[in-house]
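Trainee: take a look and give me a structure for this.
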Amino acid sequence: MYPGRRAEAYPDRVALVMADTGEQLTYAEYEAAANRLAHLLRAEGLQRTDHVAYFMENSLEMVVAMGAGERTGLYYTLVNSHLTTAEAAWIINDSAAEVVVTTARMAAAAGLPDLCPGVRRWLMVDRPDELAGSFEDLAEAVAPFPATPVEGEKLGMALLYSSGTTGNPKGVQRPMPDLDPSDPLPVFQLVPKVYRTRPDMVFLQPAPLYHSGPQSATAESLRCGGTCVIMSRFDAGRFLELVEKYGVTHSLVVPTMLSRILQLPEEVRRSRDVSTLEAITHGAAPCPASVKRAMIDWLGPIIYEYYGSTEANGSVICDSHEWLAHPGTVGRPLLGEVLILDPDRNVLPTGATGEVWIKGATNFVYLNDPEKTAAGRSAAGDMSTTGDIGHLDADGYLYLTDRVGFTIISGGVNIYPVEIEEVLVEHPAVADAAVIGVPHDDLGEEVKAVVELTAGHRPSPELAAEIIEFCRGRLARYKCPRSVDFAATLPRTATGKLVKRTLRDAYVGAARPA
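Mentor: Below is the predicted model:
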């Protein structure tokens, strides 16, 4: 979030646009706003490596707040804007934030001051009068400060919390080097290769900025002098409309977004001029092969993939040509060496399935949780894992099978849900699918599919039987769902990750007889 010399060279270039309202900031305006808030943070007495938190929806002010933290040597935590008051308070307290910036749109923010005694100052965008006793209006608070840079700028960085798909969110803290903000961390110097960015690009950002991928992509857009168009929320038709309107060249999406775009009527897709697109990068969750192939068939070989995590412990990337030659891969390492280990942390041979570890990449700790940190790192500290399962082929390409916590063990056999989910979404009636293990008296667990239907299809026992039979024609029988349930919407985070613990909780105790 630090344009540096770009802002000096192109002060009148549009840096940020809010797609819903057309609101925008030039590079000069962005720099002035970020500098004013940076001065306020310094005046508050915050020192390098201190913590602040931002509880905000996608907005220009949110990007400005990140820019202020990134030039004052602070850890800034982006709190998921969909959380309840109690959930947001837990993260603010866990991160030891001393200043919090929020917005009037965040209804859950009103009760936070009573739950977060460690916060010294509460700032709110467009603060209503009734909250004047608890929050300062951000615009009024920064008005006395200059638009020039603070003295002795220092690189700050995001301290983000994982999505919590398998438990409570974890704060991911990386070491903060003592650098000028124009010198990003080595891992982020690789970001242009991940997103295929270039100077002067027009980047469409359809996802919540509190997640690591969207946050780093927006930061890269500013650092390279591009224009970033930010959506408040994703809508497939609106996405294509914005590509045409702004001449979008690049975007970062999640697989469910690609799926929703493909589900638009063909006449809608064909009616939009998307010829300016140079690169669409996807990540954060597995992409069904049928979806990826359809996108490449439609737009050409401009679909790129990355495998990474909030922990930024490594990066694996793949272009369209590589994927077509190695269907299903997420690519080869850009940063770090990928190893596949068994439960005893022995290296497995090529083609064998095990836990994915990355060696020689960046370090991290889970804030305030040494046990989780130790579980995800080797004793020597030179390898780390985030719990994914996969294998490598003879050419060194990585294939992800699932996550450790999602593996189904049925009759002593490991079953990986992602493989089944990819088959399910090929059925014409299935828009989205989740596969979980549910209790079984004899087998321990059995396979259950929970599916979201496409328009025009209705739940029925006959359709459930048809979907199971569809799987049997494509998978070994032991992998196929024994039952199919229907859901109006599957529980996914805003970045497309299935929150399977929500589904599992709903089926606890729902054992079926053998």
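Trainee: from here on, contacts and neighbour counts on C-alpha atoms
Mentor: Noted.
Trainee: list the buried residues of stretch 294-304.
Mentor: Along stretch 294-304, these residues count as buried under the neighbour rule (16 or more other Cα atoms under 10 Å): 295-296, 301-304.
Trainee: residue 208: neighbour count?
Mentor: As a burial measure, residue 208 scores 24 neighbours (other Cα atoms under 10 Å).
Trainee: same deal with the one 3 residues further on?
Mentor: By other Cα under 10 Å, the residues close to residue 211 number 22.
Trainee: likewise for residue 307?
Mentor: 24.
Trainee: what does the one 4 residues further on give?
Mentor: Taking other Cα under 10 Å as the criterion, the count of residues near residue 311 is 24.
Trainee: now it. Nearest residue, chain neighbours left out?
Mentor: Of all residues not flanking residue 311 in the chain, residue 172 sits nearest, at 5.9 Å (Cα to Cα, 6 or more residues apart in numbering).
Trainee: quick revisit: can you redo the buried residues of stretch 294-304 as TSV with distance to residue 162 and secondary structure?
Mentor: Shown next, in TSV, are the buried residues of stretch 294-304 (distance: Cα to Cα, whole Å; DSSP: H, G, I helix; E, B strand; the rest coil):
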residue	distance to residue 162	secondary structure
295	28	helix
296	30	helix
301	31	coil
302	29	coil
303	26	strand
304	23	strand
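Trainee: looking at the residues you listed, which is nearest residue 471?
Mentor: residue 295 (23.3 Å; Cα to Cα).
Trainee: now the buried residues of stretch 294-304 in a markdown table, with distance to residue 402?
Mentor: Formatted as a markdown table, the buried residues of stretch 294-304 follow (distance: Cα to Cα, whole Å):
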| residue | distance to residue 402 |
| --- | --- |
| 295 | 23 |
| 296 | 24 |
| 301 | 26 |
| 302 | 26 |
| 303 | 22 |
| 304 | 20 |
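Trainee: closest to residue 111 among the residues you listed?
Mentor: Minimum distance to residue 111 across the buried residues of stretch 294-304 is 42.1 Å, recorded for residue 304 (Cα to Cα).
Trainee: next up, the contacts around the closest one.
Mentor: 195, 279-282, 317-320 (Cα atoms under 8 Å, 6 or more residues apart in numbering).
Trainee: show me just the buried residues among those residues.
Mentor: Buried members of those, counted by 16+ other Cα under 10 Å: 195, 279-282, 317-320.
Trainee: out of these, which are inside strands?
Mentor: Mapping these onto strands (DSSP state E) picks out 279-282, 317-318.
Trainee: from these, pick the one nearest residue 120.
Mentor: The closest of these, once distances to residue 120 are taken by Cα to Cα, is residue 282, at 38.8 Å.
Trainee: please provide the structure for the following sequence as well, for comparison with the first:
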Amino acid sequence: MGWMADETGLEKCAANFVPLTPLSGLRRAATVFPNRIAMVSGDTRLTYKDYHESCTRLASGLAKLGVASGDVVATLLPNVRAAAEAHFGVPACGAVLNAINIRLDVHTVAYIFGHGEAKVVLVDSAFVALAEAAIAEMDGDGPTIVEVPDDAAGFPASDRYMAYEALLASGDPAFDWIMPQDEWESIALNYTSGTTGQPKGVVYHHRGAYLNAMGQVLSWQMTLYPVYLMVVPLFHCNGWCHTWLMPMMGGTLICCRDVAAKPIFDAIADEGVTHMGGAPIVLNMMVNAPEEERRSFDHVVEVFTAGAPPAPAILAKFEPMGFNVTQIYGLTEVYGPVTECLWDDTRWDGLDTAERAAIKARQGVTMPFIEEVTVTNEKLEQIEMDSVSDGEIMIRGNAVMKGYLKNPEATREAFAGGYFHSGDIAVQHPDSYIQITDRAKDIIISGGENISSVEVEATLMHHPSVSLAAVVAKPDEKWGEVPCAFVELLEGADAEEAEVISFAREHLAGFKTPKKVVFGELPKTSTGKIQKFALREQAKTL
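Mentor: As a prediction, the model looks like this:
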């Protein structure tokens, strides 16, 4: 081994080893870019000096409320200023951020509050009733509510709780951030429905959040001072880590409370947006926007899109409007995106629109910060890269979750064989590009939201007239996919489609509610297993 056999005196120390964390990006930005605009939220414009002070006050204010290192602070917020500040202020007081999907139903929010043991929750005034109902349903005390009003959006304070600005005012601008002593420390907790009705808590560490954020700088080929439009909800994989990314580049965050065509076009034209992310439904919405909601602009906007692959017809219309689209792929368990359909100009620049769109629909190759993404058979052997053989997408690297909170069995199963098992079925092309062909565990992705078919089925089975229910994805022009329910009724029972849909809506979030119900005997195997593949084919014709 030569001289490396003796490393006496070459130990880690404070000078040569610092745990990786995205918190360091904002601390640096406050010094390097103090007067650059860090965030635009409505009429509010914050410099990096302002942004850093606000996050510092938030950390201090939370500490004064009794939040200690390792505690959980939840949010029920759309993409507003407080949601972005929570991504730094919460971990800066040593706590773990739990950004909760604002579209969830009361029962699920109550479960998440209890399972994650949130001590405080920052709640937009529009969702105070949701938080109150969830806390009322819990056994014991729930989290302390801090209300985040938005007068400009028509959601003034209820005056029943401490307001966000009051929390900031209570904080010390000189508060010393609690930086991680170990980059394995938890930074965020995100809940995913997975394939069961019970949400699973996905735990992120500081190292993974840092590497994912920094790696996407390379994937997006970013230069200094990007202007990023926050369309991806910050409760989805922490906005794909993009909020943690921006301070590293001195970038500007443009908050997008309402995902609609007009505010998106306005932001691109008025603020010079250079980058944005979003599900294919966002692209579809913009393509079909009426002329009065559109704005002209003279630059190209780089777009990451994920979920169901965008339809080639949409890409063909969307890109000429001034956008360059890159399909990415990932899951909550891997901090958001881990593959990208990296464009090979030596092979594909000359292709016609339809051929380009077909290639852009692939999930692509491993991003720079992840160790390996591949497709294997049941023996964990690499499949043939022949565009035909299929297997399960496997992921390994530093941007894979720590595991599922309080669920070691599910964690062991997810990590069996030294890979994270995605549950997604794909082929690999000869150039190694991955393309999903099916979702092994029947997850429905509707407008970028994951829907568990098992959860919807379990709800439908509570209807007094339902004997069996199976839910599959039905293709939808607007949402990509929507839930379609196939229902067997009890002998002698009767029910109408509208009645079943209404019943489901009473118990589920709106986006999880079936949009079509078909009555009849369900196709089954000889052992009684429902043949979902046959139902999926039928759903395509409805």
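Trainee: CSV for the buried ones among the contacts of residue 304 of structure 1, including distance to residue 422 of structure 1?
Mentor: Shown next, in CSV, are these (distance: Cα to Cα, whole Å):
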residue, distance to residue 422 of structure 1
195, 25
279, 24
280, 21
281, 19
282, 16
317, 20
318, 19
319, 20
320, 18
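Trainee: what ranges does the stretch 401-542 of structure 2 have for its strands?
Mentor: 403-404, 420-428, 434-439, 444-446, 449-451, 466-476, 480-489, 516-519 (DSSP state E, counting those that start in this stretch).
Trainee: just give me the closest of the buried residues of stretch 294-304 of structure 1 to residue 37 of structure 1.
Mentor: Nearest to residue 37 of structure 1 among the buried residues of stretch 294-304 of structure 1: residue 304, at 36.0 Å, using Cα to Cα.
Trainee: and whichever residue in structure 2 pairs up with residue 145 of structure 1, how far from residue 215 of structure 2?
Mentor: The alignment partner of residue 145 of structure 1 in structure 2, by TM-score structural alignment, is residue 171. Distance, residue 171 of structure 2 to residue 215 of structure 2, by Cα to Cα, to the nearest Å: 33 Å.
Trainee: before we move on, what about residue 403 of structure 2?
Mentor: On the measure of Cα to Cα, residue 403 of structure 2 and residue 215 of structure 2 end up 21 Å apart.
Trainee: neighbour count: those two, which is higher?
Mentor: Shown here are residue 403 of structure 2 and residue 215; by other Cα under 10 Å, residue 403 has more neighbours (21 against 18).
Trainee: could you check how many residues crowd around the nearest residue to that one once chain neighbours are set aside?
Mentor: Sequence neighbours aside, residue 411 is the residue nearest to residue 403 of structure 2 in space, at 5.3 Å (criterion: Cα to Cα, 6+ apart). Residues lying near residue 411 of structure 2 (other Cα under 10 Å) number 17.
Trainee: returning to what we had before: nearest to residue 505 of structure 1 among the ones in strands among the buried ones among the contacts of residue 304 of structure 1?
Mentor: residue 282 (29.0 Å).
Trainee: and that closest one, what pairs with it in structure 2?
Mentor: Aligned counterpart of residue 282 of structure 1 in structure 2: residue 305 (TM-score structural alignment).
Trainee: thought that match was touching residue 330?
Mentor: No. Here residue 305 of structure 2 lies out of contact with residue 330, judged by Cα atoms under 8 Å, at a distance of 10.8 Å.
Trainee: the aligned residue in structure 1 for residue 130 of structure 2: what's it in contact with?
Mentor: Alignment note: residue 130 of structure 2 maps to residue 108 in structure 1; criterion TM-score structural alignment. Contacts for residue 108 of structure 1 were tallied using Cα under 8 Å, 6+ apart; they are 83-85.
Trainee: confirm residue 108 of structure 1 sits in a helix?
Mentor: Yes. Residue 108 of structure 1: assigned to a helix according to DSSP: H, G, I helix; E, B strand; the rest coil.
Trainee: and it, how far is that from residue 214 of structure 1?
Mentor: Distance from residue 108 of structure 1 to residue 214 of structure 1, counting by Cα to Cα: 23 Å.
Trainee: what's the answer for residue 104 of structure 1, then?
Mentor: Residue 104 of structure 1 is 23 Å from residue 214 of structure 1, by Cα to Cα.
Trainee: neighbour count for these two, which is higher?
Mentor: In this view residue 104 of structure 1 and residue 214 are compared by other Cα under 10 Å, and residue 214 has more residues nearby, 20 against 17.
Trainee: assign the more buried one to helix, strand or coil.
Mentor: Three-state call for residue 214 of structure 1 (three-state DSSP): helix.
Trainee: quick one: residues contacting the aligned partner of it in structure 2.
Mentor: The alignment partner of residue 214 of structure 1 in structure 2, by TM-score structural alignment, is residue 239. Contacts of residue 239 of structure 2 were listed using Cα under 8 Å, 6+ apart, and they are 230, 232-233, 336.
Trainee: out of those residues, the closest to residue 294 of structure 2 would be?
Mentor: residue 230 (18.4 Å).
Trainee: can you get me a residue count around that closest one?
Mentor: 24.
Trainee: what ranges do the strands span in the stretch 151-300 of structure 2?
Mentor: Using DSSP E, counting those that start in this stretch, strands in the stretch 151-300 of structure 2 cover 162-163, 186-192, 200-205, 227-230, 252-255, 275-278.
Trainee: got these as CSV, with distance to residue 514 of structure 2 columns?
Mentor: CSV is the format used below for these (distance: least, Cα to Cα, whole Å):
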stretch, distance to residue 514 of structure 2
strand 162-163, 37
strand 186-192, 19
strand 200-205, 22
strand 227-230, 29
strand 252-255, 31
strand 275-278, 23
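Trainee: for these, which one sits closest to residue 32 of structure 2?
Mentor: Nearest of the strands of the stretch 151-300 of structure 2 to residue 32 of structure 2, taken as Cα to Cα: strand 252-255 at 14.1 Å.
Trainee: the match of residue 282 of structure 1 and residue 276 of structure 2: what is the separation?
Mentor: Using Cα to Cα, residue 305 of structure 2 is found at 9 Å from residue 276 of structure 2.
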